[in-house]
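> Need a 3D model of the following:
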Amino acid sequence: MQASAIQSTIKLRGIDDVIAFIDSCPGIRGRAGVIWWLALGGLFLDAFSNSALSAGLGPMTRNLQLEPSQVALLTSFASWVAIAFNPIGGWMADRWGRVKPLILAKVFAVTGALLVVYAPDFDMILVGRFFVGAAYGIDFAIAMAVLAEFTPVKLKSRLNTWQGMWYTAVCLNLVLALMFYSWNVGDTIWRYSVAATAVFGTLILVLQALFLVESPTWLARKERLEAAARAMTCIYGRAFVAAPQSERVPVTNLARRGIANLLLIFRGIYLPRTILAATVQIGQSIQYFGIGWYLPLISAALFGKDFVYATIGALVFNVCGIFGGFLSPLIGRKLGLRRASAFGFAAVFVMLLTLGLFNGRMPTWLAVVVPSLFILFHSGGPGANGKSLSSLSFRSELRAGANGVIGALGSIGAALGLLVFPIFRAKYGLETTFLILSVVPFIASIICFAIRWDPTRTEIHPDNEANAPQFRGDARDTRDVEGFINPAIEKSRS
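Presented below is the predicted three-dimensional model:
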């Protein structure tokens, strides 16, 4: 019995052993599956928090008698805050690990929700939205890194599942808004939607505090093999031990310079990856938060001011987001994340062009179909891929920091989209606003077709990479980036 236990013990000599074991797993099961879905649960909360005001924006505007400029500031404020907290969250995760910042983000989310619920005036709502933006910025930078580090290489495209969770949260918000409306709460309905955020936030906070385990990949990359072995034992239910010092494989090119490490993502092989991920992230943020977030208002413009009809219309649109979001892993696996983004942007451009040129003159069925297709193409393509591209393109000690920087750029796009839509709509009208915003997916599509990096089309794991002087794009080479033969790839070719 003792000999059998010794034989079943898995020795970890370095990060390669950690990655090899995770990649050998047939799926994401057991404690690893719990951690994976809890990370997604945090992203669900981020979506729920960001969309909580969307369904009740019309009643809130009347309730607080807000001017268009105040609406623009209120809706975009959390995104402006997230611009700062995206890189801060990435820095925290790369320095202190994944779990503690994730828990802190939930504390911020619940605090922000409670402040908004009980806010007596516009200024206090802004304070609450500050905490919501901080939570969003921290959580997205880290949760996507966690998903990447617990996902076997053959299941990379499954990271896109977060997009389906996003639209599930949005639709749940709309369904709850209909329920709250039936309670005859009047124009204060927005407070009830935000209160639901506090409830969900508290639940996810408790579950993450109980079940999250530190990422073994991050621990091994930091050369903390004893802690990595303990984490692996806890997560996978197998006995792992750290190899003796004499047998350990040192981590090559380990970045140790704190925030200065972020400069690495703008050099060598990482620069095209950063440009691609940032383009997708910025483009999808502008088109979603400039159009998709305001779907309840757009629905009201299309189908009338009645709250129920407008909300049901927005719900129909966003159900297409659920289908597209949960299909996006399959689409990404078939086309690759880059091409899925390029084709998705192109399709969104056509939909916005159609809305801009023919809105108001389309039959009712087409007025429903076009915005629905906009959400479907967005969620099935670029909507999911910006964060997945940044999470899969960088090695462990750079991953959360890169997510933070690229997420901050995406937050700038979100803030711009949220800010310009009410202003442009008031100044130019709905149709012209659609035409102006259609420029964004058009340019993004061109860039995605031009840059050829795709993490789902390479056989080299980012955590086994060092900085290389050149960029190989989609090409598959039997040599790794330092010029040494990669035996695993060479064997698969022979």
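
> can we go C-alpha only for contacts and neighbour counts from here?
Will do.

> Which residues are in contact with A5?
If a contact means CA atoms under 8 Å, 6 or more residues apart in numbering, then A5 has no contacts.

> Can you list the helices and strands that the longest helix seen in the chain packs against?
Looking across the chain with DSSP state H, the single longest helix is helix 396-428. On a contact count with 3 or more CA pairs under 8 Å, 6 or more residues apart in numbering; DSSP states H and E, helix 396-428 meets helix 68-96, helix 122-149, helix 216-221, helix 270-290, helix 382-392, helix 430-437.

> ok, 6 Å please
Under the contact criterion of 3 or more CA pairs under 6 Å, 6 or more residues apart in numbering; DSSP states H and E, the helices and strands touching helix 396-428 comprise helix 68-96, helix 122-149, helix 270-290.

> how far is stretch 377-387 from where the chain is centred?
Stretch 377-387 has its average C-alpha position 10 Å from the chain's average C-alpha position, going by CA atoms, centre = their mean, to the nearest Å.

> and for comparison, fold this next one:
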Amino acid sequence: MVDVPKNGIGEMNVSHGSKNKYGRMDSELLDDLGDAFIQHNHQVERKRITMKFVITCGIFASLNHVLLGYDIGVMSGAIIFIQEDLRITEVQQEVLVGILSIVSLVGSLIGGKTADLIGRKWTMALAAIVFQIGAATMTVAPSFEILMVGRLLCGVGIGLGAMIAPVYIAEISPSAVRGFLTSFPEIFINLGILLGYFSNYMFSDLSVHINWRIMLAVGIFPSVFIGIALFIIPESPRWLVMQNRVEEARSVLLKTNENDETVEERLAEIQLAYGIGNADKHEDKAVWNELLMPAPSVRMMLVTGLGIHFFQQITGSDAIVYYSPEIFKVAGFKNNSNLLAATVAMGVAKTAFILVATFLIDKLGRKPLLYVSTIGMTICLSTLGFSLALLGKGQLGIALAVLCVCGNVALFSVGMGPICGVLSSEIYPLRLRAQASALGSVVNRVCSGFVSMSFLSLSRKITFGGTFFIFSALSALSVFFVHTLVPETKGKSLEQVELLFQDQPKLQGSKIETGDAEHLAHNS
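Okay, here's the model as predicted:
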């Protein structure tokens, strides 16, 4: 027998044959402690592997958004040289810039259907292929007409990609980090915009016949990584359940959740929400009929989902990005190099603050960030209108214009930018999610196209300052919208979020109670 001091408090006898006061062998306790330690290490390791896997899926699924962002960023500078090279008019310039947003609604509508037919993953592949063809056509375009053909194809590809990535990521993400992961597409849009600005700046000194073509051609390269991604990321487990491929869905959930109990709980929720085994469920009216003639709960989902898309674009976010060189020119900048350098600064601010939102969205929640974003944007837009209308082209006017533009895009990136995609991908029930999200993308692109195609003409009639006063008033309305109609979805599963729009939702912890589950299965 060996006496072991115990921190000066007393002595503890340890012997292979001795028993403690509970009558258990000390060796058994040591075995239990060893098993617990191994179990803990196993859980930690599984959590690490799970997070690594879902982050990889989120990154690869967001690559199409690099293409969207790059197109937005590069076109703001390339249009200067296209106008000079192809001798296009101001109206043609507006059409060339704005038509992408309008045409992308076609891609979004197609994407909602293809996402349900061929799956989320292969819809992303289709988006990349269509965009590649369009970008290559634009690169070699000898005339405005051919350029427009390429632009139309790019628009369809962007529409496909813009609606499917948030849906896919929301459906594959654990609840605790869904906001973080679903904001990835907005990060990649901003990264693409920044790359577009750098491309403008780097190639601006080349021949006017060559530089804009190289700028557009660079946008083809990210699609190579998209092809690689298709061999790595799995299909959405919720889409697999829709296809009654339950075992495949379980296999994916095992890779994206930390423990088996959570996997079975989530799988049961998904099956119940979609109505597996419920014969009456599949006799319901078609999805589009349900969206056009919605039940009260679905109507509230649509008001929230479509409304946030509307306010994201009607406040001029895309117009500021597309026409930032024109805005800075009105503010007092003199040459193209300085204009493009200022847009790079704007792109840096836009990209940096989306990273802030990414790390706060699951900690603070959706609504607090939306409040900061919408209130801050309202202040920046009204101040920018004041600067452009009253301060003229002096140094103070230039400095204030740059500060307000950078502040506006930064505050947009903190809230309205990423959270629009997050909310619209998590509030709809599974059977409606893809096509309702597609409808949201349509509203987004229509508003973006309307603003982009009318911005220059409107600014010529009521001045740039007057235009930004209108944007600031619309931004003030968005604050009211967020306060009254946007629910907090932080930490809830997709199936629990659906219950927020029911008449009497009752959530308890991380589980859906039996009564609620039955209500969800029969009425949603």
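
> returning to that earlier point: which one of the helices and strands packed on helix 396-428 of the first structure lies nearest to P363 of the first structure?
Checking those against P363 of the first structure by CA to CA gives helix 270-290 as the closest, at 24.0 Å.

> how far does the closest one sit from the chain's center?
12 Å.

> Over to stretch 401-413 of the first structure?
A distance of 10 Å separates the C-alpha centroid of stretch 401-413 of the first structure from that of its chain, computed with CA atoms, centre = their mean.

> check the fit of that stretch onto the second structure and give the mean distance.
Once fitted to the second structure, stretch 401-413 of the first structure is off its aligned match by 0.9 Å on average (mean CA distance after the TM-score superposition for the first structure).

> so that stretch matches what in the second structure?
Residues 435-447 of the second structure are matched to stretch 401-413 of the first structure when aligned by TM-score structural alignment.

> Residues touching that stretch, excluding its own?
When contacts are taken as CA atoms under 6 Å, 6 or more residues apart in numbering, the neighbours of stretch 435-447 of the second structure outside the stretch itself are 101-102, 105, 108-109, 112, 163, 306, 309-310, 313-314.

> swap the cut-off to 8 Å and go again
Stretch 435-447 of the second structure is contacted from outside by 101-102, 104-106, 108-109, 111-113, 159, 162-164, 167, 287-288, 291, 302, 305-306, 309-310, 312-314, 424-425, 428, using CA under 8 Å, 6+ apart.

> And for stretch 509-524 of the second structure?
With CA under 8 Å, 6+ apart as the contact definition, stretch 509-524 of the second structure has outside contacts at 265, 269, 272-275, 281, 429, 492-493, 496, 499, 505-507.

> so how far is it from its chain's centroid?
For stretch 509-524 of the second structure, the gap between its own C-alpha mean and the chain's C-alpha mean amounts to 28 Å (CA atoms, centre = their mean).

> and what of stretch 307-318 of the first structure?
With CA atoms, centre = their mean as the basis, the distance from the averaged C-alpha position of stretch 307-318 of the first structure to the chain average is 24 Å.

> which residues of the stretch 201-350 of the first structure fall in strands?
Remark: strands assigned in the stretch 201-350 of the first structure by DSSP state E, counting those that start in this stretch are 240-242.

> returning to that earlier point: relative to V356 of the second structure, which of the contacts of stretch 509-524 of the second structure is nearest.
For the contacts of stretch 509-524 of the second structure, the residue nearest V356 of the second structure by CA to CA is K492; the value is 21.5 Å.

> The closest one: which element?
With elements taken from DSSP states H and E, nothing contains K492 of the second structure; it lies in neither a helix nor a strand.

> What is the neighbour count of it?
20 (other CA atoms under 10 Å).

> thought it was touching S175?
Yes - when contacts are counted by CA atoms under 8 Å, K492 of the second structure is listed as touching S175 (5.8 Å).

> and the residue nearest the centre of the first structure, what does it touch?
Centroid-nearest residue in the first structure: K387, 4.7 Å away (criterion: CA atoms, centre = their mean). Shown here is K387 of the first structure, whose contacts under the criterion CA under 8 Å, 6+ apart are 144, 277, 281, 403, 407.

> what does G137 of the first structure give?
Shown here is G137 of the first structure, whose contacts under the criterion CA under 8 Å, 6+ apart are 81-87, 89, 404, 407-408.

> The counterpart of it in the second structure and V106 of the second structure: what is the separation?
Counting by TM-score structural alignment, G137 of the first structure lines up with G159 in the second structure. Between G159 of the second structure and V106 of the second structure the distance is 7 Å, computed by CA to CA, to the nearest Å.
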